[in-house]
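*Asks:* Based on what follows, work out the 3D shape:
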Amino acid sequence: MPTITSETLANGLPLHRVALPGTRAVTILVAFDAGARSERAEENGMAHFLEHLVFKGGEKYDHYKKVNETAERMGGSLNAYTSHDLVAFHITVRAEAAMEAIDLLTDFVGRPLLNADELDRERGVVIQEIQRYKDQPSAVAEELIDKAAFGDHPLGRTVLGPEEHLRTFSREAIVAFRERRWAGARGGAFVVGNVDHVAEGDPAVAELFQRFPTLDVPGPYEAAPRLQLETLVEKRDSNQSHLRLMYAPDIDATDPAQRAALTIYSTLLGGSMGSRLFDEIREQRGLCYSVYAIDHALSDAAVLQLGAGLESSKCDEAYKRMREIVAELHADGPTEEEVERARAYAAGRRVLAFENTNAVARFAASQAIVFGEDIDPDRAIDALDAVTFADVAAIAKKVDPTAAAVACVGPHEVAEFAAA
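*Replies:* Modelled structure (predicted):
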């Protein structure tokens, strides 16, 4: 069982210690409610660009080489991520190096130099990242389904943003975004794993995390809209297609029990090799190599996404059958056996994931910052174990099989994807 302690520092930043027995590693993660959905239209791409820029150095480690080489001398794994929900920075090291890792992370993330020359150099790097994604049809399909589902809402925009934005972002605008969105009260610091070298209540620990400035609490981001039922196709002359469908189950995304039930539903639908989609679309019909279903919960909405990568000539049959399977679950419900199997599989996967301190830290950040809920990883596993057959059957009824956004990259026309 993890031992969890939490306190709020003078700058408003919550600090959580999650002690996990049986590990020699520790992850330090700092995150803020400052992802792509918190951007204004003209700022799209700024949250991710800022994530890149802070790695160029802070007051103590004032050059990117010092940041990188210091992490390497600790044997540390240093990285970051930006999603629609969050921006997060994390380092995983052996437990003995915890205080050094906190010193490094809080320096360049908490008080970054944001040097103008480095900003201009990094523009080219991120633009290359955008171009790389454009060369990957599966990545384009991911961006296209968000646009089909959410349109011009921030959730429908890409996290990387358009290339033309990257060329115009000024240092002043980036600093203003950081000061507007990186408030401690809408973030959190997490020390997860072997915390023996990070004493509870140690003023030295608090002092390091208080390198993050005290900022005003930002206003709320724009609420998630209703799902748009748009179909978007990016036509490419290829023999492979990348298909995506998105549904919006009529559930309360703020209810952990309903979110857990949706996870079991998506698992039996397309989250394992024993799932309905994998068994029929791949194994029985041989229509594709890759097919899946996955659920994602935002703070104010939950979505269910289906996807497949397949030979273009088989796309029509796969699309129709995928929609039919969703409709069959809606009409007839799942079987008790497949719910039991999906529940065991989903809970088991979570147990295995939580053997990794970084996975627990990322989970805790989402729980605390996105949902304002308990960060105990054991309770997350218990929540899946507690899902009943009736819970999953109810979710199946809440997925409207006629209401899906559709996206596809390949040699197709929009008319090919009329509702099945």
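
*Asks:* Every contact and neighbour count from this point should use C-alpha atoms.
*Replies:* OK.

*Asks:* what ranges do the strands span in this protein?
*Replies:* 3-8, 14-19, 25-32, 77-82, 87-94, 187-193, 231-235, 240-247, 288-297, 302-311, 405-410 (DSSP state E).

*Asks:* What helices and strands are in contact with the fifth one?
*Replies:* When you say that, I think you mean strand 87-94. strand 25-32, helix 46-54, strand 77-82, helix 98-110, helix 357-365 (3 or more CA pairs under 8 Å, 6 or more residues apart in numbering; DSSP states H and E).

*Asks:* and Asn194, which of those is closest to it?
*Replies:* strand 25-32 (5.3 Å; CA to CA).

*Asks:* starting at the chain centroid, how far to the closest one?
*Replies:* The chain centroid and the centroid of strand 25-32 are separated by 15 Å, computed with CA atoms, centre = their mean, to the nearest Å.

*Asks:* try stretch 17-34
*Replies:* Worked out by CA atoms, centre = their mean, stretch 17-34 lies 17 Å from the chain centre.

*Asks:* one more, for comparison:
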Amino acid sequence: MPEFFQDTLANGLRVITVPMPHLHAAEMMFFFNVGSRHEASEVAGVSHFLEHMLFRGNRDYPTGPDLERAFEAIGGYVNAATDIETTCYHSRLHPAHLDQATKLFAAMLRYPLLRDLETERRVILEEALEDLNEQGEEINPDTLGARLLWPDHPLGRPPIGSRQTIEAMRLEDLERHWTQYYTPHNLVAVAAGRVEHGAFVAAVSKHFGSWQGSPAPAAQVFNEPTESPGPHSRWVRDSGSQVSLQLAFRGPGRQDERSLALRVLRRVLSGGGSARLMLRLREELGLTYGVEAQLMQTAETGALAIDLSLAPENLEQALDEVLRLLEELCTTPVPEEELAAVVRAFLYELEFSCDFTEELAARYGWGEAVGNLRTLDRERREIAGITAELLQQMARQIFRRESLCLAVVGPWRDEVSRRVTRRLKAFRP
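*Replies:* Have a look, this model is predicted:
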């Protein structure tokens, strides 16, 4: 049986179904290929702002509570998320109400009223305050790191925008963004669970088939800088008992043939309690409660980032240990037994994902939206070709001093900052 089924309507809208007939629920998602990387600097955050506004009512359900109650009546709950590249609207639902759920999403996405702008502006400003300290400085290590990794580019901005752009957002900005990017050519509809492909295609055709629009504008491409090589760092003082830091390296995008090797390398560092970062920093040295390596990839660029929080007096030692672990990956192949355990865990997670509608809907829907649809079968086949030598090559290519970026937030001391900066400059894996 195929993993998924796919059709494209005459208006360009792509429809994907992931049959899971043994389940009692379904997940419906609508992915627009638009996020913060598609925004001009003066309207930074408009994708996220528009996502919020679509919950403020539409032609058929004039208020947000009206829309919420309609989704609840079919066993669902409607939610959404905006990231760098996509905006996703989603809901769980009872399979008997496939057509009604599709109708609700059509009303929401095609006929928004875009009203109560000032009320929603206040809500978003409250959300934005979570990443600022009392002086109004940015204290989110993810955002600070992104600005270092992708300077002067939309990828370096947070999806929520800034306080200034949120306060300046106009109704005309939202309407223009909706017109440009909320088009059937730019949309993928996906349903996973106890659903039949023909029924879902019929429902989407019924409620979205008359929608017309032009292809959306392309995002600004990021080009590797030719000047000002790293390491780069940003230190922000903030009150608290811990220091939060992110150590990141810019790397290849998801279209790169080395992408899977990079994903496996991340798991070597951070794939559970026995992975290298947790084993060394927590279990052996007791320097932190938790440490995590994250991988973010767009079409043309990406980053592997290591995040942790710890007591200020542990900052130097922890960072030095992280750099040693990275240097070791560049000089010594991963032992066969360790690699086998990482691959086994990877395959288990693929198998486990088959029990979750939201995971499969996101895999195929998001993958199609960004042009990177990877089937479970493809993942299984390609993971078999990952070798210790390939991981070592990948480590040498990504863990380079020139692409190293460090963001530190908390009660750090000047002398610590100076010593850490010298250590970063001496990093030569």
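
*Asks:* before we move on, back to that, how about JSON lines for the strands of structure 1, with distance to Glu222 of structure 1 added?
*Replies:* Listed next are the strands of structure 1 as JSON lines, based on distance: least, CA to CA, whole Å:
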{"stretch": "strand 3-8", "distance to Glu222 of structure 1": "27"}
{"stretch": "strand 14-19", "distance to Glu222 of structure 1": "24"}
{"stretch": "strand 25-32", "distance to Glu222 of structure 1": "16"}
{"stretch": "strand 77-82", "distance to Glu222 of structure 1": "18"}
{"stretch": "strand 87-94", "distance to Glu222 of structure 1": "17"}
{"stretch": "strand 187-193", "distance to Glu222 of structure 1": "18"}
{"stretch": "strand 231-235", "distance to Glu222 of structure 1": "23"}
{"stretch": "strand 240-247", "distance to Glu222 of structure 1": "20"}
{"stretch": "strand 288-297", "distance to Glu222 of structure 1": "16"}
{"stretch": "strand 302-311", "distance to Glu222 of structure 1": "15"}
{"stretch": "strand 405-410", "distance to Glu222 of structure 1": "20"}
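
*Asks:* okay, those in JSON lines with mean neighbour count and distance to Asp146 of structure 1 next?
*Replies:* Shown next, in JSON lines, are these (neighbours: other CA atoms under 10 Å; distance: least, CA to CA, whole Å):
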{"stretch": "strand 3-8", "mean neighbour count": "14", "distance to Asp146 of structure 1": "35"}
{"stretch": "strand 14-19", "mean neighbour count": "22", "distance to Asp146 of structure 1": "31"}
{"stretch": "strand 25-32", "mean neighbour count": "27", "distance to Asp146 of structure 1": "22"}
{"stretch": "strand 77-82", "mean neighbour count": "17", "distance to Asp146 of structure 1": "16"}
{"stretch": "strand 87-94", "mean neighbour count": "22", "distance to Asp146 of structure 1": "19"}
{"stretch": "strand 187-193", "mean neighbour count": "26", "distance to Asp146 of structure 1": "25"}
{"stretch": "strand 231-235", "mean neighbour count": "20", "distance to Asp146 of structure 1": "10"}
{"stretch": "strand 240-247", "mean neighbour count": "26", "distance to Asp146 of structure 1": "8"}
{"stretch": "strand 288-297", "mean neighbour count": "19", "distance to Asp146 of structure 1": "12"}
{"stretch": "strand 302-311", "mean neighbour count": "22", "distance to Asp146 of structure 1": "10"}
{"stretch": "strand 405-410", "mean neighbour count": "27", "distance to Asp146 of structure 1": "9"}
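
*Asks:* can you list contacts of stretch 380-398 of structure 2?
*Replies:* 249-251, 258, 260-262, 264-265, 326, 329-336, 339, 343, 347, 429 (CA atoms under 8 Å, 6 or more residues apart in numbering).

*Asks:* Could you dump the helices and strands packed on strand 87-94 of structure 1 into a markdown table with distance to Glu311 of structure 1 added?
*Replies:* Shown next, in a markdown table, are these (distance: least, CA to CA, whole Å):
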| stretch | distance to Glu311 of structure 1 |
| --- | --- |
| strand 25-32 | 40 |
| helix 46-54 | 33 |
| strand 77-82 | 32 |
| helix 98-110 | 44 |
| helix 357-365 | 34 |
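
*Asks:* Gly193 of structure 1: which of the ones you listed is closest?
*Replies:* strand 25-32 (4.5 Å).

*Asks:* Distance of the residue nearest the centre of structure 2 relative to Val46 of structure 2?
*Replies:* Geometric centre of structure 2, nearest residue: Asp83, 5.8 Å, by CA atoms, centre = their mean. Distance from Asp83 of structure 2 to Val46 of structure 2, counting by CA to CA, to the nearest Å: 12 Å.
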